[in-house]
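Asker: coords please:
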Amino acid sequence: MTPSPAEPGSGGGFVRRKRVWFHHCDPAGIVFYPQYLLLVNEVLQDWFETGLEVGYAGLFAERRVGIPTVRLECDFIAPSRLGDDLDITLTVARIGKSSFELRYECAGTEPDDVRVRIRAVLVTTSLDGHGTIPIPQDIRTAMERYT
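Answerer: Have a look, this model is predicted:
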């Protein structure tokens, strides 16, 4: 089951449930820490597609806009194990001229069961000139609904 995103502007963030599969785990059966980055990137893509209603593939292929991560901070609080369900919540912490800050919280399905918190700063770039560009207005407007 995948929880629905909260209503934009409700402060609840965009939530997706992810199952911990074998390929996410190290030999001890816990999530190998870089796998969290893959999981949150999947949530980012889903947020663009369904939360912001901006075609993620078209952003790159047609609009030639990149959104690389330029800063990343991770706090690993508790382990996640094979078979666990994680609710990953994405919230918008800040929107600047060409960058935006996202916060992710990866939690088990029980109350107060936070496993990982991630802070990511992304910047909008031209895939042709490779320099920073202002966040496109339609994306900015859609993101503002989640602040």
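Asker: hey, let's count contacts and neighbours off CA atoms from now on
Answerer: Noted.
Asker: what about the helices in the protein?
Answerer: 34-46, 56-61, 137-144 (DSSP state H).
Asker: how about those in a markdown table, adding distance to Met1 and mean neighbour count?
Answerer: Below are the helices of the chain laid out as a markdown table (distance: least, Cα to Cα, whole Å; neighbours: other Cα atoms under 10 Å):
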| stretch | distance to Met1 | mean neighbour count |
| --- | --- | --- |
| helix 34-46 | 14 | 16 |
| helix 56-61 | 23 | 14 |
| helix 137-144 | 25 | 14 |
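Asker: how about these in JSON lines, adding distance to Ala120?
Answerer: Listed next are the helices of the chain as JSON lines, based on distance: least, Cα to Cα, whole Å:
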{"stretch": "helix 34-46", "distance to Ala120": "10"}
{"stretch": "helix 56-61", "distance to Ala120": "18"}
{"stretch": "helix 137-144", "distance to Ala120": "15"}
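Asker: next up, for comparison:
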Amino acid sequence: MICTEAVLADTPFVVRRRVKWGECDPAGVVYTPSFSEYVISTAELFYERLFDGRPQRTKDELGFGTPTRALAFDFRRSLWPDESFDIEVQVEAIGTRTYTLELTARMSEGRDTAFVARLTPICVRRGTRDAINVPASLRNALEQYRRACETHHLANPSHQGQTA
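Answerer: Alright, predicted model coming up:
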């Protein structure tokens, strides 16, 4: 079996993806909806790192969910079958009920930016789907991750935006 997705680094959190033929149109260009899958899949892996466990199970146990409130893309280049790209996650903002993750995808070779996405989940109570404040456990994990990334970038200024 060939892996088409792998975690490369924890701080900053980076996932490498390889474009599969089935994610493309007959001309070989990635379908626009496939980009949403790239972002959501990376976010789920990021939550697994934040919670040190299965993200949906952990959120169930803590009584909240994080459906998407907003998702925006800035496409910089096309992606083609068999190309690899690395998605880096940064915490852009933490609000009262929402937070925003910035996900920057760079080509594994050449490091050109393929796209930048902003994912804004809203925290809801499991079962009722009522909006709630960002749970303390999630807020603390997001803040810790953001501080760790800032420290990493200060210690490695020439490596900003690059994976190890």
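Asker: what is the burial count for Pro26 of the second structure?
Answerer: 10 (other Cα atoms under 10 Å).
Asker: can you tell me what it aligns to in the first structure?
Answerer: Matched to the first structure by TM-score structural alignment, Pro26 of the second structure sits across from Pro27.
Asker: what do you get for Phe35 of the second structure?
Answerer: Aligned partner of Phe35 of the second structure by TM-score structural alignment: Tyr36.
Asker: measure that match to Val92 of the first structure for me?
Answerer: 18 Å (Cα to Cα, to the nearest Å).
Asker: what does Gly29 of the first structure give?
Answerer: 32 Å.
Asker: for the second structure, which segments count as strands?
Answerer: For the second structure, the strands defined by DSSP state E occupy 5-10, 13-18, 64-65, 68-75, 84-94, 99-107, 113-121, 124-125.
Asker: list the helices and strands the first one packs on?
Answerer: This means strand 5-10 of the second structure. Judged by 3 or more Cα pairs under 8 Å, 6 or more residues apart in numbering; DSSP states H and E, strand 5-10 of the second structure is in contact with strand 13-18.
Asker: show me what the strand it packs on is packed against.
Answerer: strand 5-10, helix 32-51, strand 84-94.
Asker: quick one, it and strand 84-94 angle?
Answerer: Relative orientation of strand 13-18 of the second structure with respect to strand 84-94: 150 degrees, computed using axes from the mean of the first three to the mean of the last three Cα atoms, to 10 degrees.
Asker: angle of strand 13-18 of the second structure against strand 5-10?
Answerer: Going by the same axes, to 10 degrees, strand 13-18 of the second structure makes 150 degrees with strand 5-10.
Asker: got the contact list for strand 13-18 of the second structure?
Answerer: 4-9, 38, 42, 46, 81-90, 108, 163 (Cα atoms under 8 Å, 6 or more residues apart in numbering).
Asker: stretch 74-86 of the first structure maps to which residues in the second structure?
Answerer: Going by TM-score structural alignment: stretch 74-86 of the first structure matches residues 73-85.
Asker: which of the residues in that stretch are buried?
Answerer: Of all the residues in stretch 73-85 of the second structure, those buried under the rule 16 or more other Cα atoms under 10 Å are Phe73, Leu79, Trp80, Pro81, Ser84, Phe85.
Asker: hang on, the fifth one packs against Ala105?
Answerer: This means Ser84 of the second structure. No: Ser84 of the second structure lies out of contact with Ala105 (Cα atoms under 8 Å); the separation is 9.8 Å.
Asker: re earlier: just put the buried residues of stretch 73-85 of the second structure in CSV and tack on distance to Ala141 of the second structure.
Answerer: Below are the buried residues of stretch 73-85 of the second structure laid out as CSV (distance: Cα to Cα, whole Å):
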residue, distance to Ala141 of the second structure
Phe73, 25
Leu79, 32
Trp80, 35
Pro81, 35
Ser84, 29
Phe85, 26
